[in-house]
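>>> What follows is a predicted structure for the sequence shown.
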Amino acid sequence: SRKKKRETKAKEYDIRLRELSDSLKRDNIRITGVPEDEREKGAESLCEQIIVENFPNLGKDTDIKIQEAQRTPIRFNKNQPSTRHIIVKFTKYSGKKRIMKAAREEGSLTYKGRQIRFAADLCTETWQARKERQDIFNVLNQKNMQPRILYPARVSFKIGGEIKSFPRQKLKKFMTTKPALHETLRVTL
């Protein structure tokens, strides 16, 4: 019993730490796929150029200001060149929100003819939790249940005309009350 309480507390602390880390990164965007040969330019001017190139309407917007930008360190083989991500911190959350919305609407983003991608900058644990829910998302999507993965890693979908939202453990409990849903997700959970 004491060991179980300690494990429960440890899980709660991990969740709080992840939420704190994500809230610190709230104003950040991660840009992937930008070529390494652009090192002579500062990361900030590079990001401004990417924004102007992909979102001409937002490039002139005074509300969208970059506070700082930096490249991530090389993580894999230091001898083999690989593209590093760029982390961009905006002065306001609204600036990040508008850029992300424009990126979703645009779909395919490029910089100097190369495909790039914008993503929210979240901690590794949150990305891992989202990745674990991807197979659930795919099954629900095939059944046309309009699934979504919400922050930080909750699964939301439409069932019986209403939208339900669950973390993984509560989804398992809810499945026991819905035999059809249980049969649909039996393999993935």
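On my side now, so go ahead.

>>> only C-alpha atoms for contact and neighbour calcs from this point on.
Will do.

>>> mind listing what's buried in the helix or strand where Gln49 lies?
Counting by DSSP states H and E, the element that carries Gln49 is helix 43-54. When burial is assessed from 16 or more other CA atoms under 10 Å, helix 43-54 yields the following buried residues: Ala43, Glu44, Leu46, Cys47, Glu48, Ile50, Ile51, Glu53, Asn54.

>>> what sits against the second one?
Applying CA atoms under 8 Å, 6 or more residues apart in numbering to Glu44 gives the contacts Ile66, Glu68, Ala69, Gln70, Val88.

>>> any idea which of those has the most stuff around it?
Of all those, the most densely surrounded is Val88 (25 neighbours; neighbours counted as other CA atoms under 10 Å).

>>> can you list the contacts of Glu44 in CSV and add distance to Asn144 and secondary structure?
Putting those into CSV (distance: CA to CA, whole Å; DSSP: H, G, I helix; E, B strand; the rest coil) gives the following:
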residue, distance to Asn144, secondary structure
Ile66, 39, strand
Glu68, 41, strand
Ala69, 40, strand
Gln70, 40, strand
Val88, 35, strand
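
>>> Of the residues you listed, which pair is most distant in space?
Greatest spacing in the contacts of Glu44, by CA to CA: Ile66 and Gln70 (11.1 Å).

>>> Pasting the second one now:
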Amino acid sequence: MNQGKRETKKNAKTGKQEEMKASQKQLMLTDSMRSMRSMSSEPTGGESEMLAELRKLRQENSETFKDTKLSLNRLESSMTEIKQQIVQLDERITTAENSVSVTDDRSIRQERAVGYLLRREASLAATCDDMENRHRRNNIRMYGIREGAEKDAMMSFITTLLHTKLKVPGDTEIKLERAHRALAPKPKESSAPPRSIIVRFLDFSVKQIILQQAWKQRDIEFEGQRVYFDQDYSPDLQGKRKRVREVIKQLKEKNIKAQSPYPAQLKLFLAKGVRVFPTLVEAQSTLKELGVDAIIERELTQDKWSTQENRRRNQMQLNPTDVRAIIRGDNGMND
């Protein structure tokens, strides 16, 4: 029985000890909780610096965001202005393109008109030159007579010269309409070549007799100087005939017979037959085959000496639309 009491006391003592240990643990846990709460409520020095840096960074981010927003607003405004300028430039480019298109159309029409007018002018010039040469049919030119030999009596001087120097038929009545020196400045030096004398006959047949006889006699002299007789052609025709004569000279060096019929044609006497070319341009290929190097300029119109009816038929005509547009001065876009 005593043993049971001892065990009971022992157990009670043990229980008290365990309660004391439990209360101590509770106190320690409470102290630790308090220390943790104090630690969380009162930051340390390093944590304070970190918080200060975070607040500063937050403020800087806020200011940067404001600046970025202002920049975006300015950029949006600039983009709006650029868009407006692009729209204006697009309108100006469209207007410029339309203007260029109108100018191109007008330029094309003007080029056609200029081409037509150039050919028309060349055709009219050829017609005038033909009329001038027809008007000179009764004329001859005399070269080699010294200045002043006529002594202010040109008509009687030429008549006497023709009768004495040429062997013309006795029944040939020489009647002159006029005779004068070429309309060029009188040579100031005596050594200079004298001006030619232009003689116009009343009768074309008499003129032909005189000219043919002069060419037949060839050696006609006056005061020791040889006198030459030739047709009185216009300056333009003289230039054309001069070019043909240069070609004929080269042909004769190759023993090829050639002549220059009126007005400035080229007549070739070849082994395979006679060929006549109205212009040197048309004879260019044949001349190359013969080995003749001739400088030939292609003109706006080639004088074929065709009839007036053929000339009208072959004339280049402008489109009526072009004519109306040129007269109005616009580009004819509405036609």
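All right, it came through fine. What you are looking at is a predicted structure, and each value in this text was computed from that prediction instead of being measured.

>>> Give the aligned range of the helix holding Gln49 of the first structure in the second structure.
Following TM-score structural alignment, the aligned partner range for helix 43-54 of the first structure in the second structure is 154-165.

>>> what's around Val244 of the second structure, how many residues?
Once other CA under 10 Å is used to define contacts, Val244 of the second structure is seen to have 22 neighbours.

>>> So it sits against Leu266, correct?
Yes - under the criterion of CA atoms under 8 Å, Val244 of the second structure is in contact with Leu266, at a separation of 6.8 Å.

>>> what's the overlap in contacts for these two?
Counting by CA under 8 Å, 6+ apart, the contacts common to Val244 of the second structure and Leu266 are Ser260, Leu280.

>>> so Gln115 of the first structure is in which element?
In this structure, Gln115 of the first structure sits in strand 114-120 according to DSSP H and E.

>>> hang on, I meant Pro81 of the first structure
Counting by DSSP H and E, Pro81 of the first structure is held by no secondary-structure element, helix or strand.

>>> Helices of the first structure, residue ranges please.
2-24, 43-54, 56-59, 93-106, 124-142, 168-175, 179-185 (DSSP state H).

>>> Report the buried residues of the last one.
Meaning helix 179-185 of the first structure. Within helix 179-185 of the first structure, the residues scored as buried using 16+ other CA under 10 Å are His182, Leu185.

>>> same thing with the fifth one?
Judged by neighbour count (16+ other CA under 10 Å), helix 124-142 of the first structure contains these buried residues: Glu125, Thr126, Arg130, Arg133, Gln134, Ile136, Phe137, Val139, Leu140.

>>> which helices and strands does it pack with?
Helix 124-142 of the first structure is packed against strand 148-150, strand 154-159, helix 179-185, with contacts defined by 3 or more CA pairs under 8 Å, 6 or more residues apart in numbering; DSSP states H and E.

>>> Can you convert the ones you listed into TSV and add a column each for distance to Glu106 of the first structure?
Conversion of these to TSV gives the following (distance: least, CA to CA, whole Å):
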stretch	distance to Glu106 of the first structure
strand 148-150	20
strand 154-159	24
helix 179-185	33
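
>>> And Glu282 of the second structure? What does it align with in the first structure?
Under the alignment (TM-score structural alignment), Glu282 of the second structure maps onto Lys170 of the first structure.

>>> Its match and Lys5 of the first structure, how far apart?
The spacing between Lys170 of the first structure and Lys5 of the first structure, counted by CA to CA, to the nearest Å, is 19 Å.

>>> give me every residue that touches the equivalent of Arg133 of the first structure over in the second structure.
For Arg133 of the first structure, the aligned residue in the second structure is Val244 (criterion: TM-score structural alignment). For Val244 of the second structure, the set of contacting residues under the criterion of CA under 8 Å, 6+ apart consists of Ser260, Ala264, Gln265, Leu266, Leu280.

>>> ok so, going back, so which of the contacts of Glu44 of the first structure would you say is closest to Asp14 of the first structure?
After measuring the contacts of Glu44 of the first structure against Asp14 of the first structure - CA to CA - the closest member comes out as Val88, at 25.5 Å.

>>> Residue in the second structure paired with that closest one?
The pairwise alignment with the second structure assigns Val88 of the first structure to Val199, based on TM-score structural alignment.

>>> got it, and Asp27 of the first structure?
Using TM-score structural alignment, Asp27 of the first structure sits opposite Asn138 in the second structure.

>>> right, and Lys175 of the second structure touches Ser205 too?
No - checked against CA under 8 Å, the pair Lys175 of the second structure and Ser205 is beyond contact range at 11.2 Å.

>>> Kindly provide the distance from the spatially most central residue of the first structure to Thr110 of the first structure.
Computing the C-alpha centroid of the first structure and ranking residues by CA atoms, centre = their mean puts Ala120 first, at 4.5 Å. From Ala120 of the first structure across to Thr110 of the first structure, the span is 17 Å (CA to CA).

>>> The residue nearest to Lys172 of the first structure when sequence neighbours are not counted: neighbour count?
Distances taken as CA to CA, 6 or more residues apart in numbering put Leu189 closest to Lys172 of the first structure, at 7.5 Å, once the chain neighbours are dropped. Around Leu189 of the first structure there are 14 other residues, counting by other CA under 10 Å.

>>> hang on, the earlier thing: can you tell me which of the helices of the first structure comes nearest to Ile116 of the first structure?
For these, proximity to Ile116 of the first structure was assessed by CA to CA; helix 43-54 is nearest, at 9.5 Å.

>>> how far is the closest one from where the chain is centred?
The offset between the C-alpha centroid of helix 43-54 of the first structure and the centroid of the whole chain comes to 21 Å, using CA atoms, centre = their mean, to the nearest Å.

>>> With stretch 217-229 of the second structure instead?
A distance of 54 Å separates the centroid of the chain from that of stretch 217-229 of the second structure, by CA atoms, centre = their mean.

>>> Could you do stretch 123-132 of the second structure as well?
Centroid separation for stretch 123-132 of the second structure versus its chain: 30 Å, with CA atoms, centre = their mean.
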